[in-house]
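In: prediction below, plus the sequence it came from.
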Amino acid sequence: MALSRIWSAFIIIAIVVASIKCFFLGETEIFNLMIVGKASDAGNVLKVDGIIETCWTAVNICLKLIGIMALFMGFMAIAERAGGIRLLSRIIGPFFSKLFPDIPKGHPATGHMVMNFSANLLGLDNAATPFGLKTMESLQELNPSKDTASNAQIMFLCLHASGLCLIPVSIIAVRASLNSANPTDIFIPCMIATFAATMAAMLIVSFKQKINIFQPVILAWVLSISAVIAVLVLYLTSLNTAGLQQFSGILSNGLLLLIFLLIVLGGLYKKINVYDAFVEGAKGGFDTSIRIIPYLVGMLIAISLLRTSGTFDMVINGIKHVCALMGADTRFIDGIPTALIRPLSGSGARGMMIDTMTTHGPDSFAGRLSSILQGSSDTTFYVIAVYFGSVSITNTRYAIGAMLLADLVGVCTAIGLCYMFFG
C-alpha cells in the first residue's frame, strides 16, 4: 500500500507542477517535454527522456538483463545441485540465524544472500542483481503471506539497498576522464559512508523486528567485517590510481571467475549433469527478467515525470534558499541533486554527477560530494520495483521507509565526510 501511495504521489505532484508551469509561468513546452522528452544538445552530457522513451528504457533494461540473469542463475543451479549453496549457508549460518531468525538453518536463501552481498561488495552489479532476485525467490518460499513482504525479505532488501561497496571503480574512472588531479581521493569517504548506511539499515530493521543486535555472534561478525575493511583501506591508500584500478579488477573479476570454476568443479565432483543444470537455471533467469517489466515500467515513468516536470529543481532551489536564510554553508547544495535522484534513477544520478563535475570541476567541493553520494547509496525505488515485483509482492510494509532512512544516514555521513576530508 505504501508503494502505491508513493507512486500515485509522484505522478500527481509532477502533473500539478507541470500544469502550474504551463498555465501560470508560460512554459508551454513542458507537457511535450514530459511525454516526448528532449535530445541532448551538443556538448551537453544530459538527455531528458519523456515517458515514451522511458518505457523503452525500462524494457531495454529487462531485455539486457535476460542474458545476465540466464548466466548467473544457470551457474547458481549447478551450485545448488552440487550442494555448494547449502555449504555456504552452513558457514555463514551462525550469523544469519541471528539476523534472519525466520530462515531455517541451512536453507539455500542464506547462500544466495551471501553471493549477493559479496557481489555488491566487489562492485559486480551485473552479478548482484541475479543473486538478489534468486534470494527473493528463495525467501518467498518461506513467506506465509505471498503478497506481503516478510521480515527476512525486508531485512535482506534494506541491507542490499544500502549498497556496501569496497571500491567505486566506475566513479574513479569518470573522475579520471574529467582530468581530476587525484581521482581516487573519494574512495575512502565512499566506503565509510556506504558502511554507515549499511549499519543504519541493519539497526533500523533490527529495532523494528525486535532483533537483539548485541548478541555476541552479531557483534563478532560486524567487528570482524569492520576490521577487514579497515585493513583494506590502509592497503588501498598506499596505491596510486593505476594500482587501485588494477587491484580492483583482479579482485572482483578474478574472484568471479574463481566462483565459476569452483561451481563447475563441484558439479563434476558430485557427478551431476552440469550443462543440463545450467540450462534449467538459465530458463528461470529468462522468466524472472520478463516478469519484472510491468513493475519497472510503472516506477520509471513516475520518476521520469518528476524529473521532467522540474519538481527536482524546485526542491533543490528551496533547500538552497532555506540554508541561505539560516546563514548555513550552501556549498553542499550543488552536490545534492545526485543524492535526490540516486534513489530514483541510477543513470539519472550518474548524469547529474557528471554534470556537477563538469560545471564545478571534478576536484571542487560539489564535484567530490556528488561522487561520494553516487558511490554511497543505491537506487532504492528501482530495487523496490524490481525485487518485490519479481515475487509479486504488493504490500511492502515498512521497507521503503527503512531504506530511505538508511539512505538519509548515508547522505548525511557523505556530506560530513566531504567537509572533513576536503573542507
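Out: Great, that's in hand.
In: from here on, just use CA atoms for contacts and neighbour counts.
Out: OK.
In: find the residue at the geometric middle of the protein.
Out: residue 378 (2.9 Å; Cα atoms, centre = their mean).
In: pretty sure that residue contacts residue 341?
Out: No. Using Cα atoms under 8 Å as the test, residue 378 is too far from residue 341 to be in contact (10.2 Å).
In: ok but the residue nearest to the centre of the chain is inside a helix, no?
Out: No. Counting by DSSP: H, G, I helix; E, B strand; the rest coil, one finds residue 378 to be coil, located in no helix.
In: for it, list the residues it contacts.
Out: 161-163, 342-343, 346, 407 (Cα atoms under 8 Å, 6 or more residues apart in numbering).
In: can you list contacts of stretch 322-334?
Out: By Cα under 8 Å, 6+ apart, stretch 322-334 touches 316, 319-320, 356, 365-366, 369, 415.
In: one more time with 7 Å, if that's ok
Out: Residues from elsewhere that reach stretch 322-334, judged by Cα atoms under 7 Å, 6 or more residues apart in numbering: 320, 366.
In: second one coming, line it up with the first:
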Amino acid sequence: MVLNVIWLVFFFGAFIACIVQWLAFGDTGIFNKAILGAFDMSKTAFEIALGLTGILSLWLGILKIGEKAGAVQILAKIVQPLFSRLFPEIPKGHPVVGTMLMNISANMLGLDNAATPMGLKAMKQLQDLNPNDDKTVASDSQIMFLVLNASGLTLIPVSIMTYRAQLGAANPSDVFLPLLLSTFFSTIAGIFALSFFQKIKLKDPVTVMWLGGISACVIAVMFYFSHLTAEALGTTSLFISGLVLFGVIVAFLGLACYKKVQAYEAFVEGAKEGFNTAVMIIPNLVAILVGVAVFRASGAMDLVMNGISALLGLIGVGNDVVPALPTALMKPLSGSGARGMMIDAMKNLGPDSFAGRLSCMFQGAADTTFYIIAVYFGSVGVKKTRHAVTCALIADAVGVIAAIVIAYIFFPPFH
C-alpha cells in the first residue's frame, strides 16, 4: 500500500512539475525529457537485473553447498539466542538464520555484490516460513530482515573512500569514523522502531547482552581503525573483505569434503536459482527505477530540494548542509543517483569541504530503501509491505540526522 502511494506520487509529482516548468518557464521539451528518462531507466533496470544473474548464480551456488554441508546450520546456532528474539517466527535451528547472518556480514563489509544474492536467498526462505494465509503480505521476520538491510550498518566503506581518493581528498579515510557512527545509530533506530510495531521486548537480558556486545565490537573496530593511516586503512579494508569472502568459500568446500557432499552438483543446483530470481526481480526493478527517473528528470526533485532548504533555514540549519542534501534525498530512491550526486558535490565544492564530506556520510548513512523493498519483496511476490517502509525510512532519517550532527562535530565548517 505505502509503496503504491509513493510510486504514484513519483509520476503525479513529475507531471505537475513538468506543467509548472512549461507554463512558468516555457520549457516545451520537459515532457519529452521525462519520457526519455523513463525509457533510459527501464533499459538500465533490465541491465542491472541481467548483470545480477551471474553474481546470483555464483553465491546461491556457494550457499547451496554450505546448506547441504551443514555450514549454514552452524552459523544459525551461533546467533540463535539473539535471532530467536528478533525473529520469533523462525523455528530454532532453521538455515535461514545462517543465510541472514552472512548477508548482514557482507553488508557491514560493504560487499554489495555478495550481500544481494544472500539477501534474496534469505527472503525466499523467510517466505517459505511466512505464517500469513495471504502470502503477498509481508511477515514480521521479512520486515525485520529488510529493515536491517535498509539501515545500512557499514564497518568498512571501501567504495566511498575510493571515490574520495580519486577526487583528491587529503585524507580519504577521514569519513570512516563519522560514517560508522551514523550507520550504527541508523540500525539501532530501525530495531527500536520495529520493536514498537512488532512488540519485541528489547529489555530481555539476552537481547541487551547481544546488542551491548555488538555495540562494544563497533566501538573496538572504530578505535582500531582510528589509529591507522589512510593507506593502511585502505589496505586493511581490502584484505579483510577478500579474506572473509574467500574464507567462506573455502570453509564451505572443506566442510562439504568432510561431510562427503558432492560440491559441484550442489553448486549447480543452487546456481539455477540465480537465473529464476533475476527474472522475478525485473518487473519490480523497472517499476521503482522508472518512477525515480521520471521524478528526477521532470525537475520535481529540484523543487523538493528548494522547499527543504527553506524549511531548514527556518529551524536554524545552516546553508552548509543544503549542497549535500541531494545525496540524502536520492539515496533511498537510487544508489547510482545518490553516488552521482555525492561525486558532483565533491567535484564542485571539494572533497574536503563540509558539504563534500557530508555528502559521503549521507551516501553511507542510508541505503537504497525503495530498491531493496522492490527487489527483496518482489523476488518472493510480497505486495503488502505493512510497516516495512515506515520503519526503514525512520532508520534512514535517523541516519541522516546523525550524519549532520556528527559532521558538525568532526568537520565544523569555517566561515
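Out: Everything's here; your move. Quick caveat: nothing in here was measured; it's all calculated off a predicted structure.
In: any idea what the TM-score is?
Out: Overlay of the two chains. TM-score (TM-score structural alignment, normalised by the length of the second structure): 0.97; 410 aligned residues with a Cα RMSD of 1.0 Å.
In: picking that back up, distance of the equivalent of the residue nearest to the centre of the first structure over in the second structure relative to residue 342 of the second structure?
Out: Aligned counterpart of residue 378 of the first structure in the second structure: residue 367 (TM-score structural alignment). Computed as Cα to Cα, to the nearest Å, the residue 367 of the second structure to residue 342 of the second structure distance reads 14 Å.
In: do the same with residue 4 of the second structure
Out: 28 Å.
In: now residue 394 of the second structure
Out: 22 Å.
In: what of residue 217 of the second structure?
Out: In terms of Cα to Cα, residue 217 of the second structure sits 29 Å off from residue 342 of the second structure.
In: more neighbours: those two, which one.
Out: residue 342 (32 against 12; other Cα atoms under 10 Å).
In: just checking, the more buried one touches residue 360?
Out: Yes. Taking contacts as Cα atoms under 7 Å, residue 342 of the second structure lies within contact range of residue 360: 6.1 Å.
In: go ahead and confirm residue 152 of the first structure touches residue 100.
Out: Yes. The criterion here is Cα under 7 Å, and residue 152 of the first structure meets it with residue 100 at 5.7 Å.
In: okay, those two: which has more neighbours?
Out: Neighbours per residue, other Cα under 10 Å: of residue 152 of the first structure and residue 100, the larger number sits with residue 152, 22 against 19.
In: neighbours around residue 210 of the first structure, how many?
Out: Residue 210 of the first structure: 9 neighbours (other Cα under 10 Å).
In: which position in the second structure pairs with it?
Out: Match for residue 210 of the first structure (TM-score structural alignment): residue 199.
In: with residue 221 of the first structure instead?
Out: Per TM-score structural alignment, residue 221 of the first structure is aligned with residue 210.
In: compared with the first structure, how much does the helix or strand in which that match is found deviate?
Out: Using DSSP states H and E, residue 210 of the second structure sits within helix 205-226. Superposed on the first structure, helix 205-226 of the second structure shows a mean distance of 1.1 Å to its aligned residues (mean Cα distance after the TM-score superposition for the first structure).
In: contacts for that helix, please.
Out: 82, 177, 202, 233.
In: I'd like the next helix or strand past that helix.
Out: Past helix 205-226 of the second structure, the next helix or strand by DSSP H and E is helix 230-258.
In: any idea how far that following helix is from the chain center?
Out: Distance of helix 230-258 of the second structure from its chain centroid, counting by Cα atoms, centre = their mean, to the nearest Å, is 22 Å.
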